[in-house]
Structure formats: structure tokens, C-alpha cells
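A.B. asks: Have a look; sequence and predicted model below, questions after that.
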Amino acid sequence: MNHTFRAPPVSASAPAAVPSAAPRLGRVAVALFLSAHPAPALAVSALITALAVAAGRDASGSCLVALALLTGQLSVGWSNDRIDIARDTAANRRDKPLVDGAVKARTVAVAACVALVLCVPLSLANGAAAGGAHLIGVAAAWSYNLGLKRTRLSWLPYAVAFGLLPAFVTLALPGHPWPAATPVVAGALLGVGAHFTNVLPDIDADLATDVRGLPQRLGRRRTRTVAAFALLAASAVLVLGPPGPPDATSWTGLVVTGILAVAVCLPLRSAPESRLPFLATLGLAGMDIALLLLHGAALG
């Protein structure tokens, strides 16, 4: 008898399941990444890591700084979107992956907790004092997400978190020196300016969902004024704060950053909800760090 081998039948759905899984996971990964507020997370991490390199941290130390900063920033970004999901949904924020269903709330919550847990040992690996300073800043950012954003003190977590970033750098150096007052004050002012430019596009939606931080209480026009003043003041502190007269390059830097500070806060009538002012603020922060390192105050 002639026996012919026949392979067992394959389910028609099986071949489609494998190739379809990878694109779906890719979409979820992209949505999760976007939920972390990647622009400020990456910008802050890169700028302060550059500051650590310039201050004398070696390659391994600079990597520790970068990883601590990045995990802290990611935890803050993910927690912000997870905590605000109801308000973002009510405001029809279709730019938020959680609102359009691209990623699940549980996934974002788990990611925020994992990032926060990782941030603790990575921060403390830079030294107890430096790590403590960074973790206080991360805690301040979480306090904003958890409720301070709805109060008149909404600016305070930004001032604390940004003001402590120079301390995170210097306290990890030999001798654990506390930073000079100039970069701390400038960092706090820059944080306040970042808060006001970040909130500016969402003021109407925030008021509709009962978020009444200081910028929402002041309104758009006064919020732009305060933001411009804080950003300009940060640059002025870096140039005028150190002893001795500023040189020509420092004055030039102050003029340029001053023009940018005012420009990022001008009303955009064609796109009042644009994120451009906040993104420009991150660029201005980079210029301030360059001003600090090249022509302004030393960290220590």
C-alpha cells in the first residue's frame, strides 16, 4: 500500500497572529513613549548631564546622572498623564495617547512606578547628598501632579525641582560642595518660567476641569508677562550675579536670551494652544546653561 505523509492542518488564523502582534506592540510602545512627555524629559536629562560633564564628572558618573535624570523625568511624565486621564478626556485631548486609547491606563501607571523605583538607586548611586537633592526634586514634581497644580502654589514644585538640579551636579563632586546661589536662583526662576509657558496653551481647558493653579488664576495675558519676566530674570541672574563686571560676550548672551524670553511668551493668535512657547523655553534653558558654563557663574 502506498502511504503518503500529510502534514496536520494549520489553523487559518495562526499565521496572521504572529505578524500582527509586532506592529501592535510597536504602536503601544510609541504611545507609551509619547505619554512620558518625551521632549522635556529628554531635554532636561541632556542639559543637566552636559552640565555634569562640564563640572568634571567622568564617563561612568555622567551616565549615572543621565539615567537618574531620565528615570525621574519619565516617572513624572507618565504619572502626569495617568493622574490627569479624566480631565484630559473631558477636555477631549486627542493628542494624549491615554485619551485616544492607544495605550492602557494600567500600562502607564506601571511604567511610572517602575521608573520611580529605578530612579531611587540610580540617584543615590551619585552619592547620598546628590541623590537626596534629586529625589526631593522628583518628589516635588510628583506633588505637582498629585494636587499642587490646582492651587496658588502650582509654581513651587517647578521652582524646587529646577533649583535643585545644580545641587544634584555639585554634591556628587569630590568634597560634595553646595552650588553657588547664582545657578540655584537662576534654576528656580527658569522653572517658574517653564511652568507658566507649559500651562499657557491649556488655561481654558484647565479652568473647565477645575484646575486653578496660579497661571489659570492670572489669565493668559498676565501669565505671559510673568513667564517672560521669570525667564529674563534667570538669564540676568547668571550674567549679573557673579562678582565682577560682565564681559561683552555675557552682555550679548543676556540680550539674546532676553529677546527669546519675550518672544516665547508673545501671544500666538493663529494657534493659541501651541506648545511652541514651552518647547522654546527648553531651548532657552540650553542657552542659559551655556551662559552659565562659558560666560557666567561657576557652579561651585
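C.D. replies: Noted; the coordinates are in hand.
A.B. asks: drop to CA atoms for contacts and neighbour counts, all remaining ones
C.D. replies: OK.
A.B. asks: Now the terminal residues of stretch 173-181, how far apart.
C.D. replies: 17 Å (CA to CA, to the nearest Å).
A.B. asks: Flag every buried residue along that stretch.
C.D. replies: For stretch 173-181, the buried set under the neighbour-count rule, 16 or more other CA atoms under 10 Å, comprises 173, 176-181.
A.B. asks: Turn those residues into TSV, columns for secondary structure and distance to Lys96.
C.D. replies: Formatted as TSV, the buried residues of stretch 173-181 follow (DSSP: H, G, I helix; E, B strand; the rest coil; distance: CA to CA, whole Å):
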residue	secondary structure	distance to Lys96
Leu173	coil	39
His176	coil	41
Pro177	coil	41
Trp178	coil	39
Pro179	coil	38
Ala180	coil	39
Ala181	helix	38
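A.B. asks: So which of those is the closest to Ala39?
C.D. replies: Pro179 (26.6 Å; CA to CA).
A.B. asks: Hmm, that closest one is touching Ala186, no?
C.D. replies: No. The criterion here is CA atoms under 8 Å, and Pro179 misses it with Ala186 at 11.7 Å.
A.B. asks: Closest to Pro15 out of the buried residues of stretch 173-181?
C.D. replies: Here the nearest of these to Pro15, counting by CA to CA, is Leu173; it sits at 56.4 Å.
A.B. asks: Identify the spatial nearest neighbour of the closest one, chain neighbours not counted.
C.D. replies: Arg57 (7.2 Å; CA to CA, 6 or more residues apart in numbering).
A.B. asks: ok, which pair from the buried residues of stretch 173-181 is furthest apart?
C.D. replies: Across these, the longest distance by CA to CA is 16.9 Å; it joins Leu173 and Ala181.
A.B. asks: and the strand or helix carrying Ala43, how far from the chain's centre?
C.D. replies: Assessed by DSSP states H and E, Ala43 sits inside helix 38-55. Averaging C-alpha positions (CA atoms, centre = their mean, to the nearest Å) puts helix 38-55 10 Å from its chain's average.
A.B. asks: Pull the number of nearby residues for the closest residue to Val262 other than its chain neighbours.
C.D. replies: Excluding its sequence neighbours, the residue lying closest to Val262 (CA to CA, 6+ apart) is Ala228, at 5.1 Å. The tally of other residues near Ala228 (other CA atoms under 10 Å) stands at 25.
A.B. asks: residues in contact with the residue nearest the centre of the chain?
C.D. replies: Nearest to the geometric centre of the chain sits Pro40, at 3.6 Å (CA atoms, centre = their mean). Residues near Pro40 by CA atoms under 8 Å, 6 or more residues apart in numbering: 279, 282.
A.B. asks: put this beside the first:
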Amino acid sequence: MLAFSAGRDPRGCATVAAAVATGQLSVGWSNDRIDLRRDVAARRTDKPLAAGALRPGTVSLAAALALAACVPFSLANGRIAGTVHLVAVAAAWAYNLGVKRTLWSPLPYALAFGLLPAFITLALPGSPWPGRWALAAGALLGVGAHFANVLPDIEDDLGAGVRGLPQRLGAHGSRVAAGLSLAAVSVFLIFGPAGRIGSAGWAGLALSALLACAVPLASRGPRSRLPFLATLGLALLDVALLLLRGGRLT
């Protein structure tokens, strides 16, 4: 959708979809394979590998094949754009392989999400880089996504010895970080591109502020899903704003 709004033709949108799909499959499958022992210990029966429905070798092979397919699909978008996307995928693999256990856990998310607008625009004629506002918004969206993704599993992660930045900040600190990061994304997306903001932009900014406040102020009970749902709502709003601004990425 972002590629289409930025001006990519149907073939370009298809190569973007294929590159991102194979990259994400390799990242998701490798994550489950690497975390197998931890997921079994945590009784993650929602994951087929941890539940015993799949063999580890099958998942390892699937991840490797998806990663191999990601290379030509990425480069089909052009050498520069394809390399940028492969760097983003490498950042995600680095997270899986150990960065998520360190203080620097948000960095792979910031790099991978921040490069997404560049992957889209560098495949356009002339290989233009996106505006700085788009790179900043993508990076902050990644950081917010990181904190939102970790929120439901912080206690299990700590029990397994995973001490990334969200785990070190704790549930409340992570909610605050997620809310601030995603609210900042809205600011960049609304005020970054040239041109009139319009009523939709101001409405989006007001809704972003409301959701950003709801994230840390929602119920702090250990089983409460309200902060997580508010974070997801804010992230979806940011994605919608990014799509609306897709034609102005460069």
C-alpha cells in the first residue's frame, strides 16, 4: 500500500510485497526456532514449533529458504533499494540472534523500520531518498512497535533472562516509551511533509495525543490489555497517516 501511494506501478508493488513477505517469514520463523527452548519452558502452546506440531529442522529449512528467496526479490527492486531492504532484514535477524537481550534492543527495530520508506523511494526513477521526516517517522514507529510487541510478555521474558530495554524499564516504563515514540511519529507525519495540514491532519494529531495519554494511564493491572490495545490503536493511526503521506515521501 505504501509503495502504491508513493507511485510504484503494479509490478513494483508486487516485487515490494514479495521482498517484504519473504523477509518477514525468514525473521518470524528464525525467531521461533531460536527461541524454541524458551517458548517450551513458557508453555507457548500457541506456537506450533513449541507445541511439537513441527520439527525444528523443518522450521530452520523454511527460514533459510525464505531468506534465500528474499535476496532476489529485494534486488528486483533495484540494486540500491534491494540492498537497503536486505540491511533491514539483517537488522531483524541480529535482533533475533541476541540484540534483543541487550540494552540496545530498540536499535534493530529503528533501523529496519526507518529504512522502509527508503526501500520504497529508492526504487523510483532517479532513486531518490525519502525526506528526513519519513526516515525519522519510520525509525520511531519501529521503536514504538518494539515496546508494544514486548509489553504482554515482559514477565515471561524476565523469567527467561531476556533483558532488553523494555524489560529493564518495566511494564509502566515501556508503556510510556511506546506512547511517546508513537506520538512523535504522528508529529513527524503531520508536520514533516510540505503543504497544508488540513482538518484530517489536525484530527489525527488530536487522536494521537489522546491515545498517547491513554497508553501509560490505562489500568496497570498485570493482566490488563488496555495499554497494549491503546498502543496498537496509536500504531495503526500512524500507519494510516504514513499511507496518506506516501505521495510526498520524496
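C.D. replies: In hand now; what should we look at? Given the structure is predicted, the values throughout are model-derived calculations rather than measurements.
A.B. asks: And the residue nearest to the centre of the first structure, what's its match in the second structure?
C.D. replies: Taking TM-score structural alignment, Pro40 of the first structure has no aligned residue in the second structure.
A.B. asks: what about Ala109 of the first structure, helix or strand, and which?
C.D. replies: With elements taken from DSSP H and E, the one containing Ala109 of the first structure is helix 105-124.
A.B. asks: That helix vs the second structure, mean deviation?
C.D. replies: Following superposition, helix 105-124 of the first structure is found to deviate from the second structure by 0.6 Å on average (mean CA distance after the TM-score superposition for the first structure).
A.B. asks: Can you pull out the residues in contact with that helix?
C.D. replies: Counting by CA under 8 Å, 6+ apart, residues outside helix 105-124 of the first structure touching it are 32, 35, 64-65, 67-69, 71-72, 74-79, 82, 98, 130-132, 134-135.
A.B. asks: okay, it sits on what stretch of the second structure?
C.D. replies: Using TM-score structural alignment, helix 105-124 of the first structure lines up with residues 56-75 of the second structure.
A.B. asks: Give the buried residues for that stretch.
C.D. replies: 56, 59-60, 62-64, 66-67, 69-71, 73-75.
A.B. asks: Which of the residues you listed sits closest to Leu158 of the second structure?
C.D. replies: The closest of the buried residues of stretch 56-75 of the second structure to Leu158 of the second structure turns out to be Pro56 (CA to CA; 24.4 Å).
A.B. asks: how about Asp84 of the first structure, what's its match in the second structure?
C.D. replies: Aligning on TM-score structural alignment places Asp84 of the first structure opposite Asp35 in the second structure.
A.B. asks: What about Leu200 of the first structure, how many residues nearby?
C.D. replies: Leu200 of the first structure, neighbours per other CA under 10 Å, totals 27.
A.B. asks: Give the aligned equivalent of Pro177 of the first structure in the second structure.
C.D. replies: Alignment note (TM-score structural alignment): Pro177 of the first structure maps to Pro128 of the second structure.
A.B. asks: For the helix ranked longest in the first structure, which outside residues touch it?
C.D. replies: Identified as the longest helix of the first structure according to DSSP state H is helix 59-83. Helix 59-83 of the first structure is contacted by residues 35-38, 41-42, 44-46, 48-49, 52-53, 96, 98, 105, 108-109, 111-116, 118-120, 122-123, 125-126, 138, 141-142, 145-146, 169 when judged by CA under 8 Å, 6+ apart.
A.B. asks: try 6 Å this time
C.D. replies: Defining contact as CA atoms under 6 Å, 6 or more residues apart in numbering, one finds that helix 59-83 of the first structure is touched by 35-37, 41, 45, 49, 108, 112, 115-116, 119, 122-123, 145.
A.B. asks: The helix or strand following that helix vs the second structure - mean distance after superposition?
C.D. replies: Next helix or strand after helix 59-83 of the first structure toward the C-terminus (DSSP H and E): helix 85-90. For helix 85-90 of the first structure, the mean deviation from the second structure after alignment is 1.0 Å (mean CA distance after the TM-score superposition for the first structure).
A.B. asks: List the buried residues of helix 85-90 of the first structure.
C.D. replies: In helix 85-90 of the first structure, counting by 16+ other CA under 10 Å, buried: 85, 87-88.
A.B. asks: TSV for the residues you listed, including distance to Ala159 of the first structure?
C.D. replies: Below are these laid out as TSV (distance: CA to CA, whole Å):
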residue	distance to Ala159 of the first structure
Ile85	25
Arg87	25
Asp88	25
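A.B. asks: wait, which of these is closest to Val239 of the first structure?
C.D. replies: Using CA to CA, the buried residues of helix 85-90 of the first structure come closest to Val239 of the first structure at Asp88, 40.0 Å.
A.B. asks: what about the residue nearest to the closest one when sequence neighbours are not counted, which SS state?
C.D. replies: Nearest non-adjacent residue to Asp88 of the first structure, counting by CA to CA, 6+ apart: Val99, 6.7 Å away. Judged by DSSP: H, G, I helix; E, B strand; the rest coil, the three-state class of Val99 of the first structure is coil.
A.B. asks: where's Val99 of the first structure relative to Ser35 of the first structure, distance?
C.D. replies: 10 Å.
A.B. asks: Also Pro267 of the first structure?
C.D. replies: 27 Å.
A.B. asks: and if you look at Val65 of the first structure?
C.D. replies: 23 Å.
A.B. asks: Who has more neighbours out of these two?
C.D. replies: Taking other CA under 10 Å, Val65 of the first structure and Ser35 do not tie; Val65 has more neighbours (30 against 23).
A.B. asks: where along the second structure do the helices fall?
C.D. replies: Using DSSP H, helices in the second structure cover 2-6, 10-34, 36-41, 56-75, 79-96, 106-121, 132-150, 154-159, 165-191, 198-217, 226-244.
A.B. asks: between the ones you listed, which gets nearest to Thr250 of the second structure?
C.D. replies: helix 106-121 (7.1 Å).
A.B. asks: How many residues are close by the residue nearest to Asp88 of the first structure?
C.D. replies: Neighbours around Val99 of the first structure, by other CA under 10 Å: 22.
A.B. asks: I am finished for the moment; much appreciated.
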